[in-house]
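Student: return a 3D structure for these sequence lines:
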Amino acid sequence: MINALCCIFKEISREGYRIRVGDYRILYVIDDKDNKIEIISVALRKEVYR
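Tutor: Sure, this is the predicted structure:
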């Protein structure tokens, strides 16, 4: 089976992922057990990692 999400995100740690949407960065985690995505942060790219 191919992971359909593999092309839209980058892993930032074993627990988190990021995606760029315009000038914004979205940080999130995926819970495979419950089939849920939890949004951790949505912020401008220059501010998201502060």
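Student: going forward, measure contacts and count neighbours with C-alpha atoms only.
Tutor: OK.
Student: Arg20 contacts Ser41, correct?
Tutor: No. Arg20 is beyond contact range of Ser41, at 11.9 Å (criterion: C-alpha atoms under 8 Å).
Student: what do these two both touch?
Tutor: Shared contacts of Arg20 and Ser41, defined by C-alpha atoms under 8 Å, 6 or more residues apart in numbering, comprise Ile26.
Student: Val21 - how many residues pack around it?
Tutor: A total of 11 residues lie near Val21 under the criterion other C-alpha atoms under 10 Å.
Student: one more, for comparison:
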Amino acid sequence: MDNADPALMEELLEAVEAVARSGAFTGGAEVEAFEEEFAAYCGTRH
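Tutor: Reported below is the predicted structural model:
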């Protein structure tokens, strides 16, 4: 992502770090939020 927006890159890195530090790679609040947002984006329930 060399050409990525620096603000977006910082946001992505912070999100990845938060998940890594929590140890919640399968489940947890961040994963649940991602699943819900991705399902909405795809137009499906889950």
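Student: quick one: TM-score?
Tutor: Superposed pair, TM-score by TM-score structural alignment, normalised by the length of structure 2: 0.23. Supporting alignment: 21 aligned residues with a C-alpha RMSD of 2.9 Å.
Student: now Ile26 of structure 1. Nearest residue, chain neighbours left out?
Tutor: With C-alpha to C-alpha, 6 or more residues apart in numbering as the criterion, Ile26 of structure 1 has its nearest non-adjacent residue at 4.6 Å, and that residue is Val42.
Student: I'd guessed Leu44 of structure 1 sits against Tyr24; true?
Tutor: Yes. Leu44 of structure 1 sits in contact with Tyr24 when judged by C-alpha under 8 Å, with a separation of 4.3 Å.
Student: please identify the helix or strand for the residue nearest to Ile26 of structure 1.
Tutor: In this assignment (DSSP states H and E), Val42 of structure 1 forms part of strand 36-44.
Student: the helices in structure 2, which residues?
Tutor: For structure 2, the helices identified by DSSP state H occupy 6-22, 29-42, in order along the chain.
Student: dump those helices to a markdown table, plus mean neighbour count.
Tutor: As requested, the helices of structure 2 are exported to a markdown table (neighbours: other C-alpha atoms under 10 Å):
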| stretch | mean neighbour count |
| --- | --- |
| helix 6-22 | 12 |
| helix 29-42 | 13 |
